[in-house]
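S.K.: All I have is the shape, not the residue letters:
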């Protein structure tokens, strides 16, 4: 369970959102909504310890989330940037990620699900934007954590890949995972999701 308690985000002299509180339970999907510049990315980065929380508190199962928290190991973060080494082949990227978690046995499942066998021996920089996104998203299956936090995960995906990813998210939530994502495309939201709207006075809709 991730809990945000009275979180205020300030950029320079501007308050992006104020006193944001919500709970993302196990087995739930939470969609962070808001206009460009509303603080969606800042909030997600705070949830994984990349941006310190100056006002309020964010916890995972009661432990405050910071870059050095032990609970960070139970979170997979997919940012709006793919965070892949441009000059490595896809197979090398997957092996590197798997080795950091001791999860080499999970590479085949990620390759099969995202159909990466077609690009395994291609350097990342030579891939299309859609393939780059699928390589980045494969961390979800390789890291195999309980919490997934994603910033615009559907960006650059074709309609078939969007449907595939939506099904993966739904399945993980049904199995007890906690899913939090920012999504600017209304068509990609989930009917059963909790929606957190970032505004000067945030409101949470069930």
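M.R.: Happy to help now that I have it. Not measured: the values here are computed from a predicted model. Residues are numbered from 1 along each chain as shown.

S.K.: rest of the way, CA atoms for contacts and neighbours
M.R.: Noted.

S.K.: so who does the closest residue to residue 98 other than its chain neighbours touch?
M.R.: Across the structure, with CA to CA, 6 or more residues apart in numbering as the measure, the residue nearest residue 98 apart from its sequence neighbours is residue 104 (4.9 Å). Residue 104 is in contact with 95, 98, 142, counting by CA atoms under 8 Å, 6 or more residues apart in numbering.

S.K.: Same question for residue 44.
M.R.: Contacts of residue 44 by CA under 8 Å, 6+ apart are 149-151, 181-182.

S.K.: repeat for residue 136
M.R.: 78, 82-84.

S.K.: Quick one: buried ones out of those residues?
M.R.: 78, 82, 84 (16 or more other CA atoms under 10 Å).

S.K.: Surely residue 133 and residue 157 touch.
M.R.: Yes - counting by CA atoms under 8 Å, residue 133 touches residue 157, with 7.2 Å between them.

S.K.: Have a look at those two and say which one is more surrounded.
M.R.: Set residue 133 next to residue 157 and count neighbours by other CA atoms under 10 Å: residue 133 wins out with 22 against 17.

S.K.: mind checking the SS state of the nearest residue to the more buried one once chain neighbours are set aside?
M.R.: Leaving out its chain neighbours, the residue that sits closest to residue 133 by CA to CA, 6+ apart is residue 82, at 6.4 Å. In three-state terms, and counting by DSSP: H, G, I helix; E, B strand; the rest coil, residue 82 is coil.

S.K.: Okay, residue 82 and residue 122: tell me how far apart.
M.R.: The gap separating residue 82 from residue 122 is 16 Å, by CA to CA, to the nearest Å.

S.K.: Check it against this one:
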């Protein structure tokens, strides 16, 4: 479904991505983990076409995405922070998005699912942060995309809506969708992820199941396994710095 080949990206002297090679299959949920500055956001933005890599290629359904905006209609994206035109109400936002995408949508299903009926005619600027996140979720799902990308999706959601979102993500995975998730909530990763992709300093440090990560680090849970990865990385960096000195 998604093929990433030797992607590299630098911002000035800072090398953010450094030769990323990875294949992401249909019917799986991939959790992208790593400390701040590890390259997760830049990689996601590269897939979305919001950032242009310095080198390398990205293919979606065997189609190179470079200079090809049409592939974006296959993606549903739920960013961490919802930013909408505040003068519009919720339904005006949905209609505007449908006019732009020119793709069949099923907004009513998800309006009902997330209990947004009372927000139909309210200005977006007057909605709470949690309600905006639910609007964000509707936009991600309503076009039935082949690929779903979630960036810290649980931020601001109440517990019931968070559970509903997780159930919906699983349902979409079971339909054969490719799902990418970034989150700092490790229990969410343990619940949802079929595979974990751990990035450090712009490189893939680990790719595999949660269970495999815990076992290879000889730890009893995901939190401790990730802490062990970070400690190993720090030790390697210190050794390299000593050699360079």
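M.R.: Received, thanks. Small disclaimer: the values here were computed from a predicted structure and weren't measured.

S.K.: Out of the contacts of residue 104 of the first structure, who's the most crowded?
M.R.: Busiest of the contacts of residue 104 of the first structure [other CA under 10 Å] is residue 142, holding 25 neighbours.

S.K.: which residues are in contact with whichever strand or helix holds that residue?
M.R.: Element membership for residue 142 of the first structure, per DSSP states H and E: helix 139-143. Where contact means CA under 8 Å, 6+ apart, the residues beyond helix 139-143 of the first structure that reach it are 76, 78, 94, 97-98, 101, 103-104, 106-107, 109-110, 148.

S.K.: now do 6 Å
M.R.: 106, 110 (CA atoms under 6 Å, 6 or more residues apart in numbering).

S.K.: mean offset of it relative to the second structure (after superposition)
M.R.: Its matched residues in the second structure lie on average 1.9 Å from helix 139-143 of the first structure after superposition (mean CA distance after the TM-score superposition for the first structure).

S.K.: what comes up buried for that helix?
M.R.: 139-143.

S.K.: Out of those residues, flag the one nearest to residue 198 of the first structure.
M.R.: Taking CA to CA as the measure, residue 198 of the first structure lies nearest residue 140 of those, at 25.5 Å.

S.K.: So the spatially most central residue of the first structure: helix, strand or coil?
M.R.: Centroid-nearest residue in the first structure: residue 150, 1.7 Å away (criterion: CA atoms, centre = their mean). Following three-state DSSP, we place residue 150 of the first structure in the strand state.

S.K.: quick one: contacts for it?
M.R.: Listed by CA under 6 Å, 6+ apart, the contact partners of residue 150 of the first structure are 77-79, 181.

S.K.: Give me the subset of those that lies in strands.
M.R.: Within those, residues falling in strands by DSSP state E are 77-78, 181.

S.K.: Mind putting the residues you listed into a markdown table with distance to residue 54 of the first structure?
M.R.: Listed next are these as a markdown table, based on distance: CA to CA, whole Å:
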| residue | distance to residue 54 of the first structure |
| --- | --- |
| 77 | 21 |
| 78 | 23 |
| 181 | 22 |
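
S.K.: how about the strands in the first structure?
M.R.: 2-11, 14-24, 28-33, 55-60, 63-64, 75-78, 147-151, 178-182, 194-197, 203-205.

S.K.: Give me the mean distance between the fifth one and the second structure.
M.R.: The reference is to strand 63-64 of the first structure. Looks like 1.4 Å for strand 63-64 of the first structure (mean CA distance after the TM-score superposition for the first structure).

S.K.: Any chance you could list what contacts that strand?
M.R.: By CA under 6 Å, 6+ apart, strand 63-64 of the first structure touches residue 58.

S.K.: With the fourth one instead?
M.R.: Here strand 55-60 of the first structure makes contact (CA under 6 Å, 6+ apart) with 1-8, 64-65.

S.K.: same question, the second one
M.R.: Residues from elsewhere that reach strand 14-24 of the first structure (CA under 6 Å, 6+ apart): 1-10, 38-39, 199-200, 202.

S.K.: do the same with the first one
M.R.: Strand 2-11 of the first structure is contacted from outside by 15-24, 55-60, using CA under 6 Å, 6+ apart.

S.K.: buried set for that strand?
M.R.: Applying 16+ other CA under 10 Å to strand 2-11 of the first structure flags 2-5, 7-10 as buried.

S.K.: swap in the second one?
M.R.: In terms of neighbour count (16+ other CA under 10 Å), strand 14-24 of the first structure has its buried residues at 16-18, 20-24.

S.K.: What is the neighbour count of residue 197 of the first structure?
M.R.: 20.
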